[in-house]
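[1] Pasting the sequence and the predicted model now:
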Amino acid sequence: MQVDYFERKLDDKRRLTMPAELREEFASGVVLTRGFGKYLHLYPRRVWDKEVESALQGSILDERIADLNVKFRRGKTASTLDQKQGRVTVEQHLLDYAGIDREIVAVRAGAYFRVMAADVADVD
């Protein structure tokens, strides 16, 4: 079963508990980075390694590629999913960037999730 949307509260240690149905998808690891707006991108590590890294390759003279590299790599964090509890820690600087306090909404956007503050999420 594919999970396309979930809501969660971060715990006191800034950990996000992934839905049980997603834990296998993120078993290769988790990459969190800034999005294009005030939200985060949450990638399975295998997707980041295969799709995003290859998309960021290109001429050093191509400003679009340079801009994407800065956007996606600035503040990027990679970690493993705690398989027993299904949790991943979200760095404070990423929470600050997205304006996330405690409650989040995550919506699938193709091969990754957009993670945003629940009070500003417009997913209707």
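    Received the coordinates, thanks. Numbers count the residues shown, from 1 in each chain.

[2] going forward, measure contacts between C-alpha atoms and count neighbours the same way
    Noted.

[3] So which bits of the strand or helix carrying residue 70 are buried?
    Assigned by DSSP states H and E, residue 70 belongs to helix 63-73. If you call a residue buried by 16 or more other Cα atoms under 10 Å, then helix 63-73 has these buried ones: 65, 69, 72.

[4] okay if I get those as CSV plus distance to residue 117?
    Shown next, in CSV, are the buried residues of helix 63-73 (distance: Cα to Cα, whole Å):
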residue, distance to residue 117
65, 28
69, 24
72, 19
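
[5] nearest to residue 46, of the residues you listed?
    Closest approach to residue 46 among the buried residues of helix 63-73 (Cα to Cα): residue 72, at 15.9 Å.

[6] Report the separation between the closest one and residue 63.
    Separation of residue 72 from residue 63 (Cα to Cα, to the nearest Å): 14 Å.

[7] Take this one as well and set it beside the first:
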Amino acid sequence: MKAALAEHQAKKQKVDVLIAEYYGENPDGLSREQFVLAKASAEASLQACDRTVEKLSTKHSMVTVPAGTALREAWARTPDLGWRRQIVGLALDKVIVHPGGGKYCYKRWIFDSSKIEITWKV
């Protein structure tokens, strides 16, 4: 994970330097077409690195759940929203919100859980 983050940072910096140099002094003398190609290539490499970091961080999320602990217990003890998003991404396939709204009760709407359909991956 540490190596992937370092690689991501290096690639991000490369894109930033490429843009700054082109719009600044342009020491390499890149033409517009060369700049566009170089930038597209650098950004594609950065996106591939993003996907690698995402995969590694998602696997890391499950590792942080202590052995013998139910996921529900770990969820209740961990207030980190980033961690919770990754766990939801691992467990849920899709969430469907059916039309129909909620229920109106004394000047406010009440959430109707029967309108929500959850499809689990497992």
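    Cool, got the structure. None of the values given here were measured: they were computed from a predicted structure.

[8] Once they're superposed, what TM-score comes out?
    Overlay of the two chains. TM-score (TM-score structural alignment, normalised by the length of structure 2): 0.27; 51 aligned residues with a Cα RMSD of 3.9 Å.

[9] which stretches of structure 2 form strands?
    Using DSSP state E, the strands of structure 2 run over 92-97, 103-104, 109-110, 116-120.

[10] Tabulate the ones you listed in TSV, adding columns for mean neighbour count.
    What follows is the strands of structure 2, written out as TSV (neighbours: other Cα atoms under 10 Å):
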stretch	mean neighbour count
strand 92-97	12
strand 103-104	11
strand 109-110	12
strand 116-120	11
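
[11] These into TSV, with extra columns for distance to residue 36 of structure 2?
    Formatted as TSV, those follow (distance: least, Cα to Cα, whole Å):
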stretch	distance to residue 36 of structure 2
strand 92-97	37
strand 103-104	54
strand 109-110	52
strand 116-120	42
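
[12] Can you name every helix or strand that the helix or strand hosting residue 114 of structure 1 contacts?
    If you go by DSSP H and E, residue 114 of structure 1 is part of strand 112-117. Counting by 3 or more Cα pairs under 8 Å, 6 or more residues apart in numbering; DSSP states H and E, the packing neighbours recorded for strand 112-117 of structure 1 are strand 40-44, strand 103-109.

[13] For the residue nearest to residue 117 of structure 2 when sequence neighbours are not counted, give me its contacts.
    With Cα to Cα, 6 or more residues apart in numbering as the criterion, residue 117 of structure 2 has its nearest non-adjacent residue at 5.0 Å, and that residue is residue 96. Residue 96 of structure 2 makes contact with 116, 117, 118 under the criterion Cα atoms under 8 Å, 6 or more residues apart in numbering.

[14] Of the residues you listed, which is the nearest to residue 53 of structure 2?
    So of the contacts of residue 96 of structure 2, ranked by how close each gets to residue 53 of structure 2 (Cα to Cα), first place is residue 118, at 27.2 Å.

[15] The residue nearest the centre of structure 2 and residue 94 of structure 2, how far apart?
    Against the mean C-alpha coordinate of structure 2, by Cα atoms, centre = their mean, the closest residue is residue 54 at 6.4 Å. In this view, residue 54 of structure 2 and residue 94 of structure 2 are 19 Å apart by Cα to Cα.
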